[in-house]
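Peer 1: The sequence isn't on hand, but the structure is:
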């Protein structure tokens, strides 16, 4: 191990192991803007892999060894050859004993590392793999899970449990969510945010900012067409009477950017406010609100029936709601009065944003054996 790596290891507070550990550390570096981290992986032999990781090279701790693919060259389907446990043990002796080590037990290198650090004081963040990822590694992982129940400073993330809670989600989206959830867990443990959740009041004009993007996930909408129409009536009545004082929004905020994943419980409220801004020609860009699924659909396209006829059942609720709102404004209310009251509220701090960094499904898939000691 060269001197530059030895020196850098002294201040490392988090170490990712293997492919997945590298992906999580990449998020900590690029999105959370934190650099006292490294990832441990075998020395890369292929030029293509070297090019992909060029921006992370300074954070890479290369380790001698090879990956032999058992049946085809696929992600994580490999075994370790020439793994020098003595050299690996020497490497971990150079790292602060309270460092957080991130492991995915679908990867043989993570299981090999776990053998060396199990009895140490390191904090461990470990993903239990899916059953299908690698049957041999999965059986070994279950053995480790039983042993880890007796270990302090350990957090286990159960991939199968998380998958069952967020269905239906395709595998690529699921991996994206898991990686970002583990990165958020790591960031919280490193105290990179002030708290797990925070509530902030914004004026409605907050929605006008071009850099703010709001993401809705209609596959998980729980409200019916009737529920949505009742909510529309409630908000319009309050607006017409001049008593609308608060719109509550829960959102998962992406780190260091203005991307908000809107919680489905409060999605109807925000969608109705966006409808009103659009109908009364306020400077809100509907292209900044997207409904995610198989395709990203901007809200502006969704409410135009002539351009979007193949909506899913949940998306049709949104389309119907927009038509319902327009009819209600024309036939049941004083249009000018509602516009006047909306104008009065534009700069009022009535948007109550409750921002959080991990969804409830992810937190429900974690098992903690005593808190980390950092």
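Peer 2: Done, it's in. Model, not experiment: these values are computed from the prediction.

Peer 1: Only C-alpha atoms from now on, for both contacts and neighbour counts.
Peer 2: Noted.

Peer 1: which residues touch the closest residue to residue 165 other than its chain neighbours?
Peer 2: Counting by CA to CA, 6 or more residues apart in numbering, residue 165 lies nearest to residue 361, which is 6.0 Å off, once chain neighbours are set aside. Listed by CA atoms under 8 Å, 6 or more residues apart in numbering, the contact partners of residue 361 are 162, 165-166.

Peer 1: Filter these down to just the ones in helices.
Peer 2: Of those, the ones assigned to helices by DSSP state H are 162, 165-166.

Peer 1: Just the buried ones out of those, please.
Peer 2: Among those, those buried by neighbour count (16 or more other CA atoms under 10 Å) are residue 162.

Peer 1: Same list (the ones in helices among the contacts of residue 361) but as JSON lines, adding distance to residue 302.
Peer 2: Shown next, in JSON lines, are the ones in helices among the contacts of residue 361 (distance: CA to CA, whole Å):
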{"residue": "162", "distance to residue 302": "30"}
{"residue": "165", "distance to residue 302": "27"}
{"residue": "166", "distance to residue 302": "24"}
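
Peer 1: adding another structure so you can compare the two:
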């Protein structure tokens, strides 16, 4: 069996048919997948270590399926070839939508490399990416901590296409063999699971075509848009997650610390600008309100790195005995990370203090303060 055929085998048969939402198992068995270039893939990953990527595609009657796999070559001989990221990105023809979501828990039985080798060790949650919300589930495979993920975009007009992303990520061998590596927990803490997902999605890039519909997770088919036949064994749709988009003039104003409605002049999509100091290097960034009330995305840029993460209100209110406070965490393109706490004495003042993964101090203050 050739190397390329080995790569394709894991997704042949019913699993790919279920992921694509159309077609049949027979369509997979006649060599329909072709190897394509990285430029033709809708997803990319930017690993901090040696890795090899393989991209495959199959065009069907009413959908196109793109498979991307990253092979771990972080061992000393760079020959491991363990698949540690596998994703399937399916696009429908214009006017077709997927009928249901595929919950991330279902993926543990759909990918050959995970079947009977994995155990769920955390609760599923929604993680906000630049492309929309992605459902995430923590699980363990052997000595690796992993997550499975799924997202969907549906057409709102007949000239748009629907799409679905399914996949998983596991810690590579270099991480598992590191001196301070800890075996996967029996039950992963929600905050730790969120951090694990954030560090992955910082490096995972989703390039949506221009005519792809809006991100959804409610399993509803738009009126007038025919659905691609659903997998008969599909699980019921996951809980709905809504997020109306408003113009800056009419968008509700939100306090960064508590998520309460206020009269401030900062719109949720813009957020609050911050100035940072990381080991005596100055930078700038923003705390955005693009998640449920009381939390949001955090972005930092300086001369050394680009970082993304989140802030989260824990407790406290203005004009009370306990002023607002919370946590923040960021993950950066140079492999570093940082976390800490913030406090706020008023809606116009916020300060955060913490340290990075090497113990260096990291702080931020609201811009202009």
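Peer 2: Great, that's in hand. This one's a predicted model, so the numbers in the text were calculated from it and none came from an experiment.

Peer 1: And the TM-score, once the two are fitted together?
Peer 2: With the length set by TM-score structural alignment, normalised by the length of structure 2, the two chains reach a TM-score of 0.29; 173 aligned residues with a CA RMSD of 6.5 Å.

Peer 1: so the residue nearest to residue 165 of structure 1 sits in a helix?
Peer 2: Yes: under DSSP: H, G, I helix; E, B strand; the rest coil, residue 361 of structure 1 falls within a helix.

Peer 1: That one and residue 160 of structure 1: what is the separation?
Peer 2: In this view, residue 361 of structure 1 and residue 160 of structure 1 are 12 Å apart by CA to CA, to the nearest Å.

Peer 1: which neighbours do the two share?
Peer 2: In contact with both residue 361 of structure 1 and residue 160: no residue, using CA under 8 Å, 6+ apart.

Peer 1: all helices of the stretch 1-150 of structure 2, in order?
Peer 2: 3-9, 14-20, 25-28 (DSSP state H, counting those that start in this stretch).

Peer 1: So which of the ones you listed is nearest residue 308 of structure 2?
Peer 2: In terms of CA to CA, the element of the helices of the stretch 1-150 of structure 2 nearest to residue 308 of structure 2 is helix 14-20, at 29.5 Å.

Peer 1: buried stuff in stretch 349-363 of structure 2?
Peer 2: Neighbour-count burial for stretch 349-363 of structure 2 [16+ other CA under 10 Å]: 350-356, 361-363.

Peer 1: what's the span of that stretch, first residue to last?
Peer 2: 14 Å.

Peer 1: cool, and stretch 118-129 of structure 2?
Peer 2: Separation of the first and last residues of stretch 118-129 of structure 2 by CA to CA is 25 Å.

Peer 1: Would you confirm that residue 175 of structure 2 belongs to a helix?
Peer 2: Yes: counting by three-state DSSP, one finds residue 175 of structure 2 located in a helix.

Peer 1: where's it relative to residue 308 of structure 2, distance?
Peer 2: With distances taken as CA to CA, residue 175 of structure 2 is found 21 Å from residue 308 of structure 2.

Peer 1: ok, now residue 83 of structure 2?
Peer 2: Counting by CA to CA, the gap from residue 83 of structure 2 to residue 308 of structure 2 is 26 Å.

Peer 1: how many neighbours does residue 86 of structure 1 have?
Peer 2: When neighbours are counted by other CA atoms under 10 Å, residue 86 of structure 1 registers 9.

Peer 1: buried residues in the lengthiest helix in structure 2?
Peer 2: Identified as the longest helix of structure 2 according to DSSP H is helix 190-201. Residues of helix 190-201 of structure 2 classed as buried under the neighbour-count rule (16+ other CA under 10 Å) are 193-201.

Peer 1: so which of the residues you listed comes closest to residue 278 of structure 2?
Peer 2: Nearest member of the buried residues of helix 190-201 of structure 2 to residue 278 of structure 2, counting by CA to CA, is residue 199, at 18.7 Å.

Peer 1: so who does the closest one touch?
Peer 2: Contacts of residue 199 of structure 2 (CA under 8 Å, 6+ apart): 331-332.

Peer 1: 6 Å instead, please
Peer 2: The neighbours of residue 199 of structure 2, taking CA atoms under 6 Å, 6 or more residues apart in numbering as the test, are residue 331.

Peer 1: Can you give me the separation between it and residue 145 of structure 2?
Peer 2: Counting by CA to CA, the gap from residue 199 of structure 2 to residue 145 of structure 2 is 13 Å.

Peer 1: same check, this time on residue 128 of structure 2
Peer 2: 21 Å.

Peer 1: Looking only at neighbour counts, state which of these two leads.
Peer 2: The neighbour count for residue 128 of structure 2 versus residue 145, taken as other CA under 10 Å, is higher for residue 145 (24 against 18).

Peer 1: count of residues packed around residue 172 of structure 1?
Peer 2: 9.

Peer 1: Shouldn't it be within a helix?
Peer 2: Yes: the assignment for residue 172 of structure 1 by three-state DSSP puts it in a helix.

Peer 1: coming back round to it: kindly reformat the buried residues of helix 190-201 of structure 2 as a markdown table containing distance to residue 163 of structure 2.
Peer 2: Below are the buried residues of helix 190-201 of structure 2 laid out as a markdown table (distance: CA to CA, whole Å):
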| residue | distance to residue 163 of structure 2 |
| --- | --- |
| 193 | 26 |
| 194 | 24 |
| 195 | 26 |
| 196 | 25 |
| 197 | 21 |
| 198 | 22 |
| 199 | 24 |
| 200 | 21 |
| 201 | 18 |
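
Peer 1: and after the helix or strand in which residue 199 of structure 1 is found, which helix or strand comes next?
Peer 2: Residue 199 of structure 1 is located in strand 197-202, with elements delineated by DSSP states H and E. With elements assigned by DSSP H and E, the helix or strand that comes after strand 197-202 of structure 1 is strand 213-216.

Peer 1: Now tell me what touches that next one from outside.
Peer 2: 259-262, 288-291.

Peer 1: Show me what counts as buried in whichever helix or strand comes after that strand.
Peer 2: Counting by DSSP H and E, the next helix or strand C-terminal to strand 213-216 of structure 1 is helix 225-241. Across helix 225-241 of structure 1, burial judged by 16+ other CA under 10 Å covers 225, 228-229, 231-233, 235-236, 239-240.

Peer 1: And for stretch 17-30 of structure 1?
Peer 2: In stretch 17-30 of structure 1, counting by 16+ other CA under 10 Å, buried: 17-29.

Peer 1: measure residue 159 of structure 1 to residue 102 of structure 1 for me?
Peer 2: For residue 159 of structure 1 relative to residue 102 of structure 1 (CA to CA), the value is 15 Å.
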